[in-house]
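[1] Sequence first, then the predicted structure, then my questions.
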Amino acid sequence: MLEHTSLPGSECPVARTLEAIGDRWSLMIIRDAFDDIRRFSEFQKSLGVAKNILASRLKKLVEVGVFDVCPASDGSAYKEYVLTNKGREIFPVVVSMRQWGERFLFEAGETQSVLLDKASGESLMPIEVRSASGQRLGPTDCRRVRVVASDL
């Protein structure tokens, strides 16, 4: 069996992102938060995840700055998990994963959920990678280089 190696010191942003938010339950919690779920019990009901796993994932997502824990917006004694700016910036990642799944993981006639623009009711345009000048880029159009973060 392979051992899980921690990657927080990796120079690869993908590896660090996976370490922070890359497990199934964390991404599903974040997805639900974009649907305005905020309370532990609501996450648990929506996902059907064991309470200990949910508590562990929410704790980690708070630690990495994806959520803040706030008093309930209705004045009750409950706490709510509210996406931070850092957490809201995960939205394009979730949409991109959703769009990939829509294209490749459903057979004709299968029921699936879709994400629509609230204002227009229309489907979203596919997310694309573009250069600074607006040109569409694919994997062969890009290269990785090593830099020091302060150089960005």
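    Received it, and whenever you're ready, just let me know what you need. Residues are numbered from 1 along each chain as shown.
[2] Every contact and neighbour count from this point should use C-alpha atoms.
    Noted.
[3] end-to-end on stretch 68-80?
    8 Å (CA to CA, to the nearest Å).
[4] count of residues packed around residue 97?
    12 (other CA atoms under 10 Å).
[5] which other helices and strands contact the host helix or strand of it?
    Residue 97 belongs to helix 91-104 when elements are defined using DSSP states H and E. With contacts taken as 3 or more CA pairs under 8 Å, 6 or more residues apart in numbering; DSSP states H and E, helix 91-104 sits against helix 24-34.
[6] ok, second structure coming up, stack it against the first:
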Amino acid sequence: MRQFDLTPLYRSTVGFDRLFSLLDAAADTAPTYPPYNIERTGENTYRISIAVAGFAEGDLNIEVKENALFVRGERQAVTSPSTTVLHQGIAARAFERRFQLADYVQVQGASIENGLLHIDLVREIPEALKPRRIEIAAPKALEATKEAA
């Protein structure tokens, strides 16, 4: 895949550095472990589901910082001197997933079910930023003639 150098854009623009940073991050090859889904569950609700088989609640850390959601997992090694692993197919490696959140997206909660970590998100737009209808007032000359009639 081709790499694009965004350096000339940094020099000739002001205030777009966050956008260019997102483009740089998107161009990098993203890790594929652990697999995840992003679902839209309603008009303003979303769910991120991450496959975390073998991880306990204490092995996972979810953190929101600015507009980024970080999910980290580090499985504590459980070794018993009386057992020997003949084949290890369940991944036990540490991971970190980062999701960029849009403005006004908040984390509602998280739960683990059937080896999946579910993180529920909701977009709550402040009332001041929601579209509102502006009524058109009648001209004052017309109002005066309506009142006289």
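    Arrived safely. Everything quoted here is computed from the prediction, not taken from an experiment.
[7] And the TM-score between these chains?
    After superposition, the two chains reach a TM-score (TM-score structural alignment, normalised by the length of the second structure) of 0.28; 76 aligned residues with a CA RMSD of 5.4 Å.
[8] returning to that earlier point: for the helix holding residue 97 of the first structure, buried residues please.
    In terms of neighbour count (16 or more other CA atoms under 10 Å), helix 91-104 of the first structure has its buried residues at 94, 95, 98, 99.
[9] now, the most widely separated pair of those?
    Farthest-apart pair in the buried residues of helix 91-104 of the first structure is 94 and 99; separation 8.6 Å (CA to CA).
[10] now the buried residues of helix 91-104 of the first structure in JSON lines, with distance to residue 28 of the first structure?
    Shown next, in JSON lines, are these (distance: CA to CA, whole Å):
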{"residue": "94", "distance to residue 28 of the first structure": "9"}
{"residue": "95", "distance to residue 28 of the first structure": "12"}
{"residue": "98", "distance to residue 28 of the first structure": "11"}
{"residue": "99", "distance to residue 28 of the first structure": "15"}
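[11] Between those, which sits nearest residue 42 of the first structure?
    Using CA to CA, residue 94 comes nearest to residue 42 of the first structure of those, at 19.6 Å.
[12] wait, that closest one sits on residue 31?
    Yes - if you go by CA atoms under 8 Å, residue 94 of the first structure and residue 31 touch, sitting 6.8 Å apart.
[13] any common contacting residues for the two?
    Counting by CA atoms under 8 Å, 6 or more residues apart in numbering, residue 94 of the first structure and residue 31 have no shared contacts at all.
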